[in-house]
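Undergrad: sequence below, structure please.
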Amino acid sequence: MPAVTELEERTLLPPEPDTRDQEELSNLLARLPREEKARLVGPDGTETEIPDEVYRTLRQVIDALVKGKAITIAPHDTMLTTQQAADMLGISRPTLVKLLEKGDIAFEKPGRHRRIRLADLVAYRDRARERRRLALRELTQEADDDGLYDTGTGFVPTR
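TA: Take a look at the predicted model:
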């Protein structure tokens, strides 16, 4: 297995592009079976069957590293700063603070600074995604009901 750089305990950086390590990771990903029951083999040869979800997650980690992406693995009880949480959601820190103050995301304030539990942030993100999916579904249904999908090219003639 290729060496992977470790940064701050839980962040794995991808191997440098066009190196032997990246090629080994790519080959490993290509050889991994998709449907068999997965087993973890220790250095001493001991084999342990692993759950399908763990196997799929390991495949995703390897795939991300092959694509040059860094991976961070953190327990759900990890506490995040407001900046870390905002970065994870892809929003500004002031926007995140507004969500916290509205009560959309649970947080703790052990001192002067707010801390957000990773599990609470993930739950909010999932709720927000589901709300967006429902809204898009409703808009699509309304457009279909109004016959907007049957109106030709969608371009409005200007002359």
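Undergrad: make it CA atoms for all contacts and neighbour counts henceforth
TA: Fine.
Undergrad: where along this structure do the helices fall?
TA: Using DSSP state H, the helices of the chain run over residues 20-31, 52-66, 82-89, 93-102, 118-145.
Undergrad: for residue 11, which of those is the nearest?
TA: Distance to residue 11, taken as C-alpha to C-alpha, is lowest for helix 52-66 among the helices of the chain, at 11.2 Å.
Undergrad: relative to helix 20-31, how tilted is the closest one?
TA: For helix 52-66 against helix 20-31, the angle by axes from the mean of the first three to the mean of the last three C-alpha atoms, to 10 degrees is 140 degrees.
Undergrad: following up with a second sequence; could you model it the same way so I can compare the two?
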Amino acid sequence: MTETLNERTLLPEHLDQLAEVRRFMDAALASTGATVLRSAEGEVVTLPAEVFEGLRLVALALSEGKAVTVAPLHTTLTTQEAAELLGMSRPTLVKLLDAGEIPFARPGRHRRVRLTDVLAFREYRRAERTAGLSELTRISEDLELYDDEPPEPLRRHD
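TA: As a prediction, this is how the structure comes out:
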């Protein structure tokens, strides 16, 4: 069976079965053995880690009543695709590319960005934000800006 890879959105329709699949996937994640897929004819194939993780995340989201969109991504992205993946405008991404924040290639007139570089940048930015928030919390605690008791609300005197 040959199928064209297009974007497809899956809706949660069988919540009881999805909850069972989620429990199964969570248990399989905790085990040390390989996870296999068995056909009705008895053929068995071992699931690669990335396929198992994808199925686990889909089962998790669907079991929580969320819709899931599955879309293939090329290993190289246009600047528009990369910007959408990072949740920013294309001009902002281009500024980051030109500043050397994310590597890119220019095989012709247009820039191309490797998916792995975009994902690495996204993780770097997440870690940077988390570290910044931790530092702000530490500074606030050092300055005793956190009180155990909330202050009395201000009352208006008319």
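Undergrad: how alike are these chains, TM-score-wise?
TA: Put the two chains on top of each other and the TM-score (TM-score structural alignment, normalised by the length of structure 2) is 0.76; 144 aligned residues with a C-alpha RMSD of 2.6 Å.
Undergrad: re the thing from before, dump the helices of structure 1 to JSON lines, plus distance to residue 40 of structure 1 and mean neighbour count.
TA: Shown next, in JSON lines, are the helices of structure 1 (distance: least, C-alpha to C-alpha, whole Å; neighbours: other C-alpha atoms under 10 Å):
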{"stretch": "helix 20-31", "distance to residue 40 of structure 1": "14", "mean neighbour count": "15"}
{"stretch": "helix 52-66", "distance to residue 40 of structure 1": "9", "mean neighbour count": "16"}
{"stretch": "helix 82-89", "distance to residue 40 of structure 1": "30", "mean neighbour count": "17"}
{"stretch": "helix 93-102", "distance to residue 40 of structure 1": "40", "mean neighbour count": "14"}
{"stretch": "helix 118-145", "distance to residue 40 of structure 1": "27", "mean neighbour count": "14"}
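Undergrad: can you add distance to residue 152 of structure 1 and give these back as JSON lines?
TA: Compiled in JSON lines, those are given as follows (distance: least, C-alpha to C-alpha, whole Å):
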{"stretch": "helix 20-31", "distance to residue 152 of structure 1": "45"}
{"stretch": "helix 52-66", "distance to residue 152 of structure 1": "41"}
{"stretch": "helix 82-89", "distance to residue 152 of structure 1": "38"}
{"stretch": "helix 93-102", "distance to residue 152 of structure 1": "40"}
{"stretch": "helix 118-145", "distance to residue 152 of structure 1": "13"}
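Undergrad: closest one to residue 74 of structure 1 among the ones you listed?
TA: helix 118-145 (8.4 Å).
Undergrad: in structure 2, what residues pair with that closest one?
TA: Aligning helix 118-145 of structure 1 against structure 2 (TM-score structural alignment) gives residues 115-142.
Undergrad: and that stretch, how far from the chain's centre?
TA: 15 Å (C-alpha atoms, centre = their mean, to the nearest Å).
Undergrad: what do you get for stretch 82-92 of structure 2?
TA: 15 Å.
Undergrad: neighbouring contacts of that stretch?
TA: 79, 80, 93, 113, 115, 118, 122 (C-alpha atoms under 8 Å, 6 or more residues apart in numbering).
Undergrad: all set now, cheers.
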